[in-house]
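Asks: Below: sequence and its predicted model.
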Amino acid sequence: MRARDLVTDFPTVALDTPVHEAARLLAAQRLPGLIVVDERGLPSTILPGTQVLRLAVPSYCQEDPALARVVDEEHADRFLRSLDGRTVREALPRKPRELPVTDPDATMLEIAALMARTHSPLVAVVDHGRLLGAVTLQVLLDQAVGT
């Protein structure tokens, strides 16, 4: 089975999309991550949902999880509000990583290896300069285990 057989339409966000809007999209559509596109509509990066969370969780809570316990419940429940006013561009890692993008002819094993190597729950599929969609970890696993 090839990427062309596994690809599905997938929503994208632009570099200047507000992070809060991107988080809403992740939640509303239960997405594992987002494809961030450049001005040409081609993948600039893949932003896993965990990366969006990393931006919203205060660094002191990430460094010492016990400190998260001291934040009262009311404020803890609203931690995503800290993303207001920030854009996806600001959320991206400073160091560029390997972009999880493949062509429609990639095999399931090639896609799985790319996901594993890049720690990405989705791989964008591009053909002749056009984004076709994505192969998600869930679709890949469903096919791999034969469900």
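Replies: Arrived safely, thanks for sending.
Asks: Could you use CA atoms for every contact and neighbour count after this?
Replies: Noted.
Asks: who are the neighbours in contact with residue 23?
Replies: 49, 52 (CA atoms under 8 Å, 6 or more residues apart in numbering).
Asks: Let me know the secondary structure of it.
Replies: Secondary structure assignment for residue 23 (DSSP: H, G, I helix; E, B strand; the rest coil): helix.
Asks: quick one: the strands in the chain?
Replies: In the chain, the segments counted as strands under DSSP state E are 12-14, 33-37, 43-48, 101-102, 122-127, 130-136.
Asks: Of all those, which one is nearest residue 5?
Replies: Of all the strands of the chain, the one in closest proximity to residue 5, counting by CA to CA, is strand 130-136 (9.2 Å).
Asks: now for the closest one, which elements pack on it?
Replies: Secondary-structure packing of strand 130-136 (3 or more CA pairs under 8 Å, 6 or more residues apart in numbering; DSSP states H and E): strand 122-127.
Asks: next, the one to line up against it:
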Amino acid sequence: MALRKALPEDQNRVKGIVTMLRAMDLVESVPWADHDDLVLPWLHRVVEDNLPGLMVIDHGGKSHAVGYTELMWLLLPGYLHGQPLLASACGEALSEQLAGPLAELRIADLVPKVTGETAWVPATASVVEIVEVMTRHHSDLVATFDRDGVAGVVSSHRLLRNVMAEVTPAVRD
């Protein structure tokens, strides 16, 4: 399929469609994990059900959207966090042992990684608002709230897929 430069009328059509997208159009349901739950069953569920992540409720009742990056953080021993040279030196010897400690970890072990302000948007948030929150928080998941509470999450994958579905036809023959 040959690509061509988008014409101004194509760009206006795309802008109109993309600007109509709201968080409520992109929201995905994810399971809720309790602070004291074991991690391993949740990891299996997230992977097997192809979910973008899960929501975690901490002891203070605060909710956190937890994506794959935070889940993978659990695979590394603590002494390797933020230590790329040491991780490189460990190499394959440690790779076989990565999942070992997961059987004992609880969801609470995720919360120290998911500190600070929760990445969230209202259900009426525009694509631009969602992207701003994702980039500011370095988060692939953003919790979405409506008047009834948490509606789910918007994942960067779903956001890009929907935006690109509208943009791509504008630049193809």
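Replies: Sure thing, it's come through. Keep in mind that this is a model prediction, so the values were computed, not measured.
Asks: re the thing from before, redo the strands of structure 1 as a markdown table? Include distance to residue 27 of structure 1 and mean neighbour count.
Replies: Shown next, in a markdown table, are the strands of structure 1 (distance: least, CA to CA, whole Å; neighbours: other CA atoms under 10 Å):
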| stretch | distance to residue 27 of structure 1 | mean neighbour count |
| --- | --- | --- |
| strand 12-14 | 14 | 20 |
| strand 33-37 | 10 | 24 |
| strand 43-48 | 12 | 22 |
| strand 101-102 | 23 | 20 |
| strand 122-127 | 16 | 24 |
| strand 130-136 | 16 | 22 |
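Asks: how about these, which one is nearest residue 6 of structure 1?
Replies: strand 130-136 (5.8 Å).
Asks: Which residue numbers in structure 2 does that closest one align to?
Replies: Aligned by TM-score structural alignment, strand 130-136 of structure 1 falls on residues 149-155 of structure 2.
Asks: Now the matching stretch on structure 1. Mean distance?
Replies: Following superposition, stretch 149-155 of structure 2 is found to deviate from structure 1 by 1.5 Å on average (mean CA distance after the TM-score superposition for structure 1).
Asks: pretty sure residue 119 of structure 2 is touching residue 133, no?
Replies: Yes - the criterion here is CA atoms under 8 Å, and residue 119 of structure 2 meets it with residue 133 at 6.3 Å.
Asks: Spell out which residues are contacts of both of those two.
Replies: Counting by CA under 8 Å, 6+ apart, the common neighbours of residue 119 of structure 2 and residue 133 are 139, 142.
Asks: which ones are touching the alignment partner in structure 1 of residue 123 of structure 2?
Replies: Residue 123 of structure 2 maps onto residue 104 of structure 1 when the alignment is built from TM-score structural alignment. By CA under 8 Å, 6+ apart, residue 104 of structure 1 lies in contact with 2-4, 125-127.
Asks: now the residues you listed as TSV including distance to residue 79 of structure 1?
Replies: TSV is the format used below for the contacts of residue 104 of structure 1 (distance: CA to CA, whole Å):
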residue	distance to residue 79 of structure 1
2	40
3	37
4	39
125	33
126	35
127	39
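Asks: for residue 133 of structure 1, what are its contacts?
Replies: 7-10, 124-126.
Asks: and the residues you listed as CSV, adding distance to residue 22 of structure 1?
Replies: As requested, those are exported to CSV (distance: CA to CA, whole Å):
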residue, distance to residue 22 of structure 1
7, 21
8, 19
9, 17
10, 13
124, 17
125, 20
126, 22
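Asks: Looking at structure 2, which of those residues hold up?
Replies: Retained in structure 2 by both residues aligned by TM-score structural alignment, their matches' CA atoms under 8 Å are the following of the contacts of residue 133 of structure 1: 7-10, 124-126.
Asks: Check the gap between residue 109 of structure 1 and residue 135 of structure 1 for me.
Replies: 12 Å (CA to CA, to the nearest Å).
Asks: just residue 129 of structure 1 next, same as before
Replies: Counting by CA to CA, the separation of residue 129 of structure 1 from residue 135 of structure 1 is 17 Å.
Asks: between the contacts of residue 104 of structure 1, which is closest to residue 40 of structure 1?
Replies: Nearest to residue 40 of structure 1 out of the contacts of residue 104 of structure 1 is residue 126 (CA to CA; 12.4 Å).
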